[in-house]
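Undergrad: Sequence and predicted structure, then a few things I'm wondering about:
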Amino acid sequence: MVNKPDIYACFEAVTATWQYVVADPETQDAVVIDSVLDFNPVSSQISTNTADGLLDLISKNNLTIVRILETHAHADHLTAANYLQQKLVSQGSPRPDICIGARITEVQATFASKYQINVSELANVFDKLFQDNEEFMIGEIRAKVLHLPGHTPDHVGYQIGENVFTGDSIFNPDVGSARADFPGGSATALYASTQTLLDLPQNYRLYVGHDYPPESRTGNESGVKHKPYTTVKEQKEENKHVKTGTEEEEFVKFRLERDAVLGEPKLLHQSLQFNIRAGKLPETTEGGDMFLHIPVKASKELVSLMRGFKL
């Protein structure tokens, strides 16, 4: 008999992120998926309340974290992967590998250039780069890596039993789909990834990376509107962007038009620089500071004027 995993879903409200701890109930081995490190963009202060909540959950349930999994280099929150790894080791636990899809190297190259990050800061920051369809064990439970590009080129999902942790490759049916306009993103690839998920057995659960409930969604008995998952069947019948019958051309047209009017995520620049480092802190300057770079934007006319160029 194959063990069914215990799944602990933890919602982080500031960035609307679902974090997951998935465990084999027999061995108590577990993984963490898409953890969040708190960040205040006004003060640039990092804190660990959310990640410490995961550590408390892990401790209370006597779990051993064997891997820390990332679905992609997130652009809307900072990962707690490195913090969790170091904290677990300091508490006497075995060192869990930080894992992500192998195409993270493409994303690292893109943003190391954009933000002028020394490539030495990115060397071996991830312990394991997964290949497409690679399998690994969580105790006695088999897990499989699914390449789900579109939102980002490195994006993967994790199939664990009859559950898939989809990251930002699909959202709950009344939310639909994620943007596909980041570097290397593709609405066409995103459509294909949604079809990969919708081709799974109808009873499979698709756990999402974020949830942004519309006003029309009713809450549960406790009034909570946020939902970590729906089934493949529900997605095929109800997803407002990719339900059964939605053609690729229709989806791509919608997604491109929608993305064209979306603003940048609030933590875009901080998140990308931090997350391509697997959550490791930037190098400290001689003055004792650590920096994440924020681009300044101005019109060409304003730049020319302020730099004393002739218009």
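TA: Thanks, I have it.

Undergrad: Only C-alpha atoms from now on, for both contacts and neighbour counts.
TA: OK.

Undergrad: Report how many residues lie close to E301.
TA: Counted by other CA atoms under 10 Å, the residues lying close to E301 total 12.

Undergrad: for N275, same thing?
TA: N275 has 24 neighbouring residues, counting by other CA under 10 Å.

Undergrad: Below is structure B, check it against A:
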Amino acid sequence: MSLQATIIDSALDYESNSGNITFDFAHTQIEFIKQHNLTLVWILETHAHADHLSAAHYLRSQLGGKIAIGKYIIQAQQTFKDIFALSDTEISVSGKEFDQLLSHNDTLFIGDTAIKVIETPGHTKDSVTYLIEDNAFIGDTLFMPDSGSARCDFPGGAASELYQSVKRLYALADHTKLWMCHDYQPNGRQLQFQTTVAESKLSNIHITKDVSLDHFVSIRQTRDSKLAVPRLLYPALQVNIKAGELPQADEHQPAFFKIPVHILRHIVQTEDVK
């Protein structure tokens, strides 16, 4: 039996109100690896998340291993380099911050166990799924059947692509376990984080096996038009497009995140008083 391991979609602890970043959750993973005498081989990202800060860079510094993500992270880097006005020294737009960029049908290994890479864009262009035996780690492609599917209104996202990606997942064996990144617990039900291909094909509220492309795109676009910006969008993306590397402080200043400011002016038209 191999003692090699992988960590998928790691996270730092970040308090947006104070700016404090800690490593408590990452340390639980580090301790587990050490206690079981495991060797961390791969630190995998399903995509550049917009709702948490990746711990990939920190984990690699503590345990070694290689950080990998879908090859279209390069497009995300270019997009957000422009949005955040990042310099050439702050971001590469070549993906070199990651150890390996992945394509559809690439295969990685932990010991003798294969990790098959499945491109599943739609939520973001760089989204991939990792299939390990009968376990699919699907990122933000689908949620639990009573929650539906992921938003597609981020730069590079497309509801039509997400539809094709879900169909790709639905082509897996029915017993394949789908592991969630999120669960929004509709109606206050207990937390859940795993369903199956069969269950999702049968009862996902946005996309069962019989839902048409046009119907799904309509559902997604209507829903996306009403969604708020994720609370951690701006700090998360500045870290995650750089494989979890935090902004650097200099000798005179602390580190900062950049937050774009949108000035919205409400214009009131009045009639001239004669």
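TA: Ah, there it is. No experiment lies behind these values; they were computed from the predicted model shown.

Undergrad: Identify the residues contacting the spatially most central residue of structure 2.
TA: Most central in structure 2 under CA atoms, centre = their mean is H49, positioned 3.3 Å from the mean C-alpha point. For H49 of structure 2, the contact set (CA atoms under 8 Å, 6 or more residues apart in numbering) comprises 236-237, 240.

Undergrad: Tabulate the residues you listed (JSON lines), appending secondary structure and distance to A255 of structure 2.
TA: Below are the contacts of H49 of structure 2 laid out as JSON lines (DSSP: H, G, I helix; E, B strand; the rest coil; distance: CA to CA, whole Å):
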{"residue": "A236", "secondary structure": "helix", "distance to A255 of structure 2": "14"}
{"residue": "L237", "secondary structure": "helix", "distance to A255 of structure 2": "15"}
{"residue": "N240", "secondary structure": "helix", "distance to A255 of structure 2": "16"}
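
Undergrad: Throw these into JSON lines and include distance to G70 of structure 2, thanks.
TA: Formatted as JSON lines, those follow (distance: CA to CA, whole Å):
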{"residue": "A236", "distance to G70 of structure 2": "17"}
{"residue": "L237", "distance to G70 of structure 2": "15"}
{"residue": "N240", "distance to G70 of structure 2": "13"}
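
Undergrad: Show me which of these is closest to D174 of structure 2.
TA: Ranked by distance to D174 of structure 2 (CA to CA), those are led by N240 at 32.4 Å.

Undergrad: which residue in structure 1 lines up with the closest one?
TA: Here N240 of structure 2 is matched to N275 in structure 1, going by TM-score structural alignment.

Undergrad: how near is that match to L281 of structure 1?
TA: 10 Å (CA to CA, to the nearest Å).

Undergrad: ok so, going back, OK, contacts around the residue nearest to the match of N240 of structure 2 when sequence neighbours are not counted?
TA: In space, and not counting its chain neighbours, N275 of structure 1 is closest to A73: 5.5 Å by CA to CA, 6 or more residues apart in numbering. When contacts are counted by CA under 8 Å, 6+ apart, A73 of structure 1 touches 104, 107, 154-155, 272, 275-276.

Undergrad: Repeat the analysis, applying 10 Å as the threshold.
TA: 34, 79, 100-101, 104, 107-108, 152-155, 271-278 (CA atoms under 10 Å, 6 or more residues apart in numbering).

Undergrad: rewinding a little: would you check that the match of N240 of structure 2 makes contact with H77?
TA: Yes. Judged on CA atoms under 10 Å, N275 of structure 1 makes contact with H77 at a distance of 8.6 Å.
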